[in-house]
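Asker: With the sequence up front, the predicted model follows.
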Amino acid sequence: MKIVIFGLTISSSWGNGHATLWRGLCKHVVRSGHSIVFFERDTPYYAAARDLHELPGGQLRLFTNWDDIRLTASSDLRDADVAIVTSYCPDALAATDLILSEGRAIPVFYDLDTPVTLARLMAGETVSYIGPRGLRDFALVLSFTGGPRVASEFRGRLGARDVRPLYGHVDADIHRPVPPQPHYRADLSYLGTYSEDRQRLLEMLFVAPARARQDLRFLIGGAQYPDTFPWSPNIYFVRHLPPSEHAPFFASSRLTLNVTRRAMAEMGWCPSGRLFEAAACGAPLLSDDWPGIGDFFAPGEEILIARDGQDALAALGMEGAQLRRLAQRACDRTMDQHTSDKRARELVSLLEQMASSGAHRQQSEEA
């Protein structure tokens, strides 16, 4: 198949979770014999921190405005089998109109930000990447979030016909056990872009334990942290880490923390890709709690759950052998169920099912 994608970014991993996911997914889709064309608006925001300049085995098409690329996109769509539009794509509406007007490729929408999308819809806000017809024109809607609510919400609010989860994943070629590095050494680490809606939990599960355990070293890696962040002398900071540095970061952590954004935690069944990355690198996992977490890692056996600062301090006090056993089980689970290769096979299988069922042709006729 030829798959054309209109997305937020694959070229820059700075301040977003889309790029790393797309890189792993596209690489393994290409390895399985399919071709990828990825359209990305070339914004200064991402261009200044670009860490991928070409798509191995595929084509990356950067453009400054839609009018400049429309003819090229139209040409690519004429012989495409599938066209995917993603959440937060700045040209999502124009791309959707073009896909439907060409009428050749199976139209797919992939929401990598489902909890945010639904929260805005429920608040009566406009969602910039979804047009007035909702999702009814897409043969398939993929969601980064699963669980019991997503399909019914997308169907009821947006007219989606077929909704399937396509969860996060880890590229095991990049995220794997490596020797620890002294400059990343930490008793507890946290890797994530600053987010106001994570701050309360981050202060409870990371900052407060750091203040209580001045004898330990704490490390944050990420972008956009404000000067007002409540640092303490034993909290160290590494500004934005490209994916190539994730493995030594996690491998140097005695324990690493995951903090889930509020909308994701409330919706549930929305595992951060950081969980799988850390597990693949052999780091013991500590996470806030949310519905469905046990579907991905077994609490107490593959992951530790912290509901307050005392839970975090208890995890920090565990014996190294206990943490290593937990980390190994999480790594085994990740390699079995949550790799980019597995997600790519899931995606291709879903797309092949759509193609063989004639769902796209049926929708075109109904429209």
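Answerer: Nice, thanks for sending it over.
Asker: C-alpha from now on. contacts and neighbour counts both.
Answerer: Noted.
Asker: just the helices in the stretch 251-367 of the chain please.
Answerer: Using DSSP state H, counting those that start in this stretch, the helices found in the stretch 251-367 of the chain span residues 262-267, 273-280, 309-316, 320-337, 340-357, 359-366.
Asker: Surely residue 256 and residue 185 touch.
Answerer: No. Between residue 256 and residue 185 there is no contact under C-alpha atoms under 8 Å: 11.1 Å.
Asker: quick one, which of the two is more surrounded?
Answerer: Between residue 256 and residue 185, counted using other C-alpha atoms under 10 Å, the more crowded position is residue 256 (28 against 20).
Asker: Return the distance of the more buried one relative to residue 326.
Answerer: Using C-alpha to C-alpha, to the nearest Å, residue 256 is found at 12 Å from residue 326.
Asker: Tell me the residues that contact both of the two, please.
Answerer: Shared contacts of residue 256 and residue 326 (C-alpha atoms under 8 Å, 6 or more residues apart in numbering): residue 284.
Asker: Report the buried residues of stretch 340-353.
Answerer: 340, 341, 342, 343, 344, 346, 347, 351 (16 or more other C-alpha atoms under 10 Å).
Asker: quick check, nearest of those residues to residue 221?
Answerer: Of all those, residue 221 sits closest to residue 340, with 22.9 Å by C-alpha to C-alpha.
Asker: put this beside the first:
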Amino acid sequence: MKIAFYGSSLLSSYWNGAATYYRGLLKALAARGYDITFYEPDVYDRQKHRDIDPPDWCKVVVYDGTIEALREVTREAANADIVVKASGVGFEDTALLEHSLAWAHPGALRIFWDVDAPATLAELRADPAHPMHRALKRRIDLVLTYGGGDPVVYDYRQIGATECIPIYNALDPETHHPTEPDPRFSADLSFLGNRLPDREERVESFFLAPAARLPGQKFVLGGAGWGDKPMSANVDYIGHVPTRDHNAFNSTPKAVLNISRSSMAENGFSPATRVFEAAGAAACMITDAWTGIDLFLKDGEEILVARDGQDVQELLQELSPERARDIGQRALERVLREHTYAHRAADADRIFRSFAGRAVVEAAE
């Protein structure tokens, strides 16, 4: 089956947290025989910060950030069996949704793939006139999300979605795996994440505050936007970390930290890509608490859960290098066993085939 996928970017992770998810899942779907074309706009300097070349498992079409170019690439939806519009493309999202759905042929499966469901749902609740409401009820066959669990599924059904199914983040063991330590990332605790409004306060609480209280330990902060943020002298801010360095970033420190955005933590069931990247590198991860962690990793054995910054501090003070290595190894074994993109692609394949059959029948009626 042919998939036309309209998303933010496959080639660049620059200000694009969905890149790892797209790459892992679409590569695994291609391995199952899907013919995929990914359409991404040339915006936000992402093309200047590419961190992979166009892959051989997916055709990538980069289009100019203009309405004319958008209209041209959405015409290609007419040739696809499955048309996917992802959330958060970042350029004329509403127009992209309208045009891609309009060009999809009658028997095609039309999917809205939400990579930030809490944000999307908040926007829809705040705007009853949003075009997505009409699209969900009349033109979108299926909503897929990369997290959110039952709360997100319930909310999407309440606002009119025919069906909503989570396809969670996972690990691609070919790209994220243990590697040799790199002195650039040597630390007792590291965190990698861009500076975002609904993450900043939690980074202050879970990372910067413990760092200030532990002057004898070293902390490394990666991600875009933190340059003017006040931080203690034992925090080394290193800026954007390209995906090619993620394995070393995760493999080197004694522990790495996962901090969910506020909306993700409140909804739960939303493991970030960094959770699986870190586990794939056999890193010992400390995470902020959120509902659903136990579906993915076991607290105290495969991951360490902190309710606040004080917990982070105490966990670090008690964590020996030997225990950290043991937790990281257990996490790696768990995700390889249950949480790879091959597992997720098998789920997506079953869903596609089930819903595509319904779409063909309905188109013929």
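Answerer: Sure, I can see it. Treat the numbers as computed from the prediction; the structure is a model and nothing was measured.
Asker: And the TM-score, once the two are fitted together?
Answerer: The TM-score (TM-score structural alignment, normalised by the length of the second structure) is 0.92; 360 aligned residues with a C-alpha RMSD of 2.1 Å.
Asker: Save the helices of the stretch 251-367 of the first structure as CSV, and put in distance to residue 84 of the first structure too.
Answerer: Shown next, in CSV, are those (distance: least, C-alpha to C-alpha, whole Å):
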stretch, distance to residue 84 of the first structure
helix 262-267, 23
helix 273-280, 20
helix 309-316, 40
helix 320-337, 24
helix 340-357, 11
helix 359-366, 13
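Asker: Of all the ones you listed, which one comes closest to residue 51 of the first structure?
Answerer: Distance to residue 51 of the first structure, taken as C-alpha to C-alpha, is lowest for helix 273-280 among the helices of the stretch 251-367 of the first structure, at 18.2 Å.
Asker: Can you get me a residue count around residue 314 of the first structure?
Answerer: 11.
Asker: same question but for residue 183 of the second structure, I mixed them up
Answerer: When counting by other C-alpha under 10 Å, one arrives at 11 neighbours for residue 183 of the second structure.
Asker: give me the element residue 208 of the first structure is part of.
Answerer: helix 208-212 (DSSP states H and E).
Asker: Which other helices and strands does that helix contact?
Answerer: Where contact means 3 or more C-alpha pairs under 8 Å, 6 or more residues apart in numbering; DSSP states H and E, helix 208-212 of the first structure is packed against helix 309-316.
Asker: how big's the offset between the helix it packs on and the second structure?
Answerer: Superposed on the second structure, helix 309-316 of the first structure shows a mean distance to its aligned partners of 1.6 Å (mean C-alpha distance after the TM-score superposition for the first structure).
Asker: Could you tell me which residues make contact with the residue nearest to residue 244 of the first structure when sequence neighbours are not counted?
Answerer: Using C-alpha to C-alpha, 6 or more residues apart in numbering and skipping the chain neighbours, the partner closest in space to residue 244 of the first structure is residue 174 (6.6 Å). In this structure, residue 174 of the first structure makes contact with 243, 244, 247, judged by C-alpha under 8 Å, 6+ apart.
Asker: what's the answer for residue 33 of the second structure, then?
Answerer: Contacts of residue 33 of the second structure by C-alpha under 8 Å, 6+ apart are residue 1.
Asker: Residue 151 of the second structure maps to what in the first structure?
Answerer: Under the alignment (TM-score structural alignment), residue 151 of the second structure pairs with residue 149 of the first structure.
Asker: ok, how many other residues are close to the closest residue to that match other than its chain neighbours?
Answerer: In space, residue 149 of the first structure comes closest to residue 267 once its chain neighbours are excluded; the distance is 7.8 Å by C-alpha to C-alpha, 6+ apart. Residue 267 of the first structure has 22 neighbouring residues, counting by other C-alpha under 10 Å.
Asker: does residue 267 of the first structure really touch residue 293, like I thought?
Answerer: No. Taking C-alpha under 8 Å as the definition, residue 267 of the first structure is not a contact partner of residue 293, at 11.3 Å.
Asker: before we move on, back to that, please identify which of the contacts of residue 174 of the first structure is nearest to residue 272 of the first structure.
Answerer: When the contacts of residue 174 of the first structure are compared for distance to residue 272 of the first structure (C-alpha to C-alpha), residue 243 wins out at 14.8 Å.
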